[in-house]
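> with the input below, show me the fold.
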Amino acid sequence: MEESISMIILNYNSSSNTIRLAQDTLKICPLINIVIVDNNSKDEDIKKLELFGLTDIKIHLIKNNKNMGYAKGNNIGIKYAIDKLCSEYIIIANPDIEYNSKTIIINLVNELSSLNKDFACLTGIMLDCNKKVNLDRICWKLPGKISDFFANFRLLNKFFNPLRYHNLKMIADKNVITVDTIPGCFFIIRASAFQDINYFDEGTFLYCEERILAKKLANKNYKTGVLLSESFIHNHPKSNDFAKNLKLQNLLLKSRRYYNQNYNDSYKTNIFVKLILEFSFYGGQIENYLVYFCKKIKHYL
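Prediction:
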């Protein structure tokens, strides 16, 4: 079974985490394929990966000549795993995730393989860097017609989040819960399903890949789920770099706009919906700049 699995790790100046994750994975699944896709990291980072690649024939290093972002970078690794390694299952993993148990990969594969072929994608419960659960980040709903109007304004979204599941406790007695969207930092998917939906949409550089993937799977009547008996840790620290955070927040808005332009039928056919959402995209940017300047002023006081 392990020989049919490939893990794609997208690296960008994170060789230490990438190598650690690859080593941890090979310890618990020594026959799994590790495909490291480097998104044009610094020379010293690439050299570390090249040396690491010599330590095990199961490690495959692909070097991109520019930073292609999450979707396109991962697609390169996915296609390599399917075309060259004949993989039946693909694991997408960020370098900064850690396993909570030695059984997570095998249990995810076994559970997914036991389900009907229309069940395409599975993950575990995501914990934050303090090993705590944030229900909003385990899974979430696909956006409705104007859901992003509320999501684009951070203050408004704190009081009303239309993408939040409110009934997870009601279905927590099941081993696998069926949901719309799961985190893109760690999940397993059938290679056949990935091919069927034509992989990740490469129209975004960062953010919203999860919802686009979920929408494409749903359009083909595939199911996505969370295995409640397994969990993993996402060590994603918060940045205090105000300018970087501003750039990322605006990039998030750009990706949400792309989603609505391409996957929200109401945006494309209803002028009222389009105007409401366009207002929120620009309004969200204004809010981001206001937050940025307030934090800068507070920092210097």
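
> okay, CA-based contacts and neighbour counts for the rest of this
Noted.

> tally of neighbours for the closest residue to residue 175 other than its chain neighbours?
Closest residue to residue 175 apart from its sequence neighbours, by CA to CA, 6 or more residues apart in numbering: residue 228 at 5.4 Å. Neighbourhood size, residue 228 [other CA atoms under 10 Å]: 16.

> sec struct for residue 228, please.
strand (DSSP: H, G, I helix; E, B strand; the rest coil).

> that one contacts residue 178, correct?
No. With contact defined as CA atoms under 8 Å, residue 228 does not count as touching residue 178 (10.9 Å).

> quick one: the closest residue to residue 4 other than its chain neighbours from residue 204, how far?
Nearest residue to residue 4, sequence neighbours excluded (CA to CA, 6+ apart): residue 87, at 4.7 Å. For residue 87, the distance to residue 204 (CA to CA, to the nearest Å) stands at 26 Å.

> tell me the contacts of the nearest residue to residue 65 once chain neighbours are set aside?
Computed as CA to CA, 6+ apart, the closest residue to residue 65 that is not its neighbour in sequence is residue 40, at 5.4 Å. Residues in contact with residue 40 (CA atoms under 8 Å, 6 or more residues apart in numbering) are 12, 63-67.

> please generate a structure for the following sequence too, so the two can be compared:
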Amino acid sequence: MVIRVIILNYNTVELTLQCVDYVLRQNESNFNIVVVDNGSLEECYQEIKLKLPASVNLIRFENNAGFAAGNNRGCGRIENLPDPDYYLFINSDAFLTEPGTIKTLSTALTNQSQAVAISPLVHTTSNSVPVRFQIQVRRILSPGWLVICHSPILRRLPFARQWHHHFIYRDLVPYSENIYPVESINGAVFMIRSDFLHHIGLLDEGTFLYLEEIVLGEQIRREGRICLLHGGVIVPHIQGATTGNQRGKLSKKSFNFFIDSEAYLLKKYHNYSNICLRIIRKMRLFEFFVKSIRIRFINL
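Okay, the predicted model is just below:
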């Protein structure tokens, strides 16, 4: 069994090097590492090229193509590397601090024939909530409920709160060390069967950033397969380090990426009309305005 670890680098030299170091400490003999530089500044690329261990493969692309397209660049045939049985995608700000993480995830995935992807518990380190109470993965809902559950306003209304809790698997919290069958993965760290990923044409590159987990979960559901969440493995994640977002602050650029991804998901996988998408976009802009005012008021 061969595992290819793919780490996407975008101007995060020190974090990427730290991520690689933790992977190498796994002391497994059946994996290789590919770092994809996704359009970093030239000086950042030259620095990581100089500092990466010789055993790590580095692929350079001039432009930042986004999360899905960037990770896809590490898949498929690469000279001098064996074709993998599994791909393990890791954000450069997530660290495999527990020995044996790769083996534990691959063993669990191998033992469940219906499953095609698996994630560990991802500990968002900036979150004061204990990791076993943090949001990990999401259910694949009907598009109407998905729109409501993505709304920071509507999901708090009495009629929607129960659905939002269902969406984020609140019924399983606190997570134990069990392995849970779930409907999506955690995009920060996940392993997927290579034959399945190539079967669906790799990660859907229609989104630049955000909702990749929901898109992949939708594809997996339509193929009649499932995902797994391994409660016995914890991976710390410095959320926002790769995107530049800070917890508790709003970024208009990131927000636009989100609504673009939402529109793509609804149009491609649920046949939403352009009129409906324009209405949803206007609703999201209003929500962004309200949330911005609220944050400003709190920070006064």
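
> got a TM-score for the two of them?
The TM-score (TM-score structural alignment, normalised by the length of the second structure) is 0.85; 287 aligned residues with a CA RMSD of 2.7 Å.

> the residue nearest to residue 65 of the first structure: what secondary structure?
coil.

> can you give me the strands for the stretch 101-250 of the second structure?
Taking DSSP state E, counting those that start in this stretch as the test, the strands found in the stretch 101-250 of the second structure are 115-124, 179-182, 189-193, 226-237.

> any chance of the ones you listed in JSON lines, plus distance to residue 249 of the second structure?
Listed next are the strands of the stretch 101-250 of the second structure as JSON lines, based on distance: least, CA to CA, whole Å:
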{"stretch": "strand 115-124", "distance to residue 249 of the second structure": "16"}
{"stretch": "strand 179-182", "distance to residue 249 of the second structure": "30"}
{"stretch": "strand 189-193", "distance to residue 249 of the second structure": "24"}
{"stretch": "strand 226-237", "distance to residue 249 of the second structure": "18"}
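
> out of the ones you listed, which one sits most buried?
strand 115-124 (a mean of 26; mean count of other CA atoms under 10 Å).

> so which bit of the first structure is that one matched to?
Aligned by TM-score structural alignment, strand 115-124 of the second structure falls on residues 119-128 of the first structure.

> and the contacts of that stretch?
Stretch 119-128 of the first structure has contacts (CA under 8 Å, 6+ apart) with 104, 108, 112, 133-134, 137-138, 182-183, 186-190, 193, 217, 222-236.

> distance of residue 290 of the first structure relative to residue 155 of the first structure?
Distance from residue 290 of the first structure to residue 155 of the first structure, by CA to CA: 12 Å.

> one more: residue 109 of the first structure?
39 Å.

> the more surrounded of those two?
Comparing residue 109 of the first structure with residue 155 by other CA under 10 Å, the one with more neighbours is residue 109, at 21 against 12.

> residue 92 of the first structure should be in a strand, yeah?
Yes. Under three-state DSSP, residue 92 of the first structure falls within a strand.

> corresponding residue for it in the second structure?
Match for residue 92 of the first structure (TM-score structural alignment): residue 89.

> quick one: its match from residue 137 of the second structure, how far?
Going from residue 89 of the second structure to residue 137 of the second structure by CA to CA gives 16 Å.

> closest one to residue 149 of the second structure among the strands of the stretch 101-250 of the second structure?
strand 179-182 (17.7 Å; CA to CA).

> so which elements touch that closest one?
strand 226-237 (3 or more CA pairs under 8 Å, 6 or more residues apart in numbering; DSSP states H and E).

> which part of the first structure lines up with the helix or strand just after the strand it packs on?
For strand 226-237 of the second structure, the succeeding helix or strand toward the C-terminus, using DSSP states H and E, is helix 252-270. Helix 252-270 of the second structure lines up with residues 246-264 of the first structure when matched by TM-score structural alignment.

> buried stuff in that stretch?
Judged by neighbour count using 16 or more other CA atoms under 10 Å, the buried positions of stretch 246-264 of the first structure are 246, 249-260, 263-264.

> off-centre distance for it?
Centroid displacement of stretch 246-264 of the first structure relative to its chain, using CA atoms, centre = their mean, to the nearest Å, is 15 Å.

> over to stretch 152-171 of the second structure?
The answer for stretch 152-171 of the second structure is 21 Å, by CA atoms, centre = their mean.

> centre-most residue in the second structure?
By CA atoms, centre = their mean, the mean C-alpha position of the second structure lies nearest to residue 187, the distance being 1.3 Å.

> counterpart of that one in the first structure?
So, by TM-score structural alignment, residue 187 of the second structure is matched to residue 184.

> residues contacting that match?
Residue 184 of the first structure neighbours (CA under 8 Å, 6+ apart): 92-93, 209-210.

> please repeat the previous calculation with a cut-off of 6 Å.
residue 210 (CA atoms under 6 Å, 6 or more residues apart in numbering).

> distance of it relative to residue 70 of the first structure?
10 Å.

> and for residue 225 of the first structure?
22 Å.

> can you check residue 112 of the first structure too?
When residue 112 of the first structure is compared with residue 70 of the first structure (using CA to CA), they lie 24 Å apart.

> cool, residue 277 of the first structure as well?
Residue 277 of the first structure is 25 Å from residue 70 of the first structure, by CA to CA.

> what is the longest helix of the second structure by residue count?
helix 274-299 (DSSP state H).

> that one packs against which elements?
When contacts are defined as 3 or more CA pairs under 6 Å, 6 or more residues apart in numbering; DSSP states H and E, helix 274-299 of the second structure packs onto no helix or strand at all.

> can you list the buried residues in that helix?
For helix 274-299 of the second structure, by 16+ other CA under 10 Å, it's 277, 280-281, 284-285, 287-288, 291-292.

> just stretch 57-76 of the first structure next, same as before
58-63, 68-76.

> what does stretch 101-111 of the second structure give?
101-103, 105-106, 108-110.
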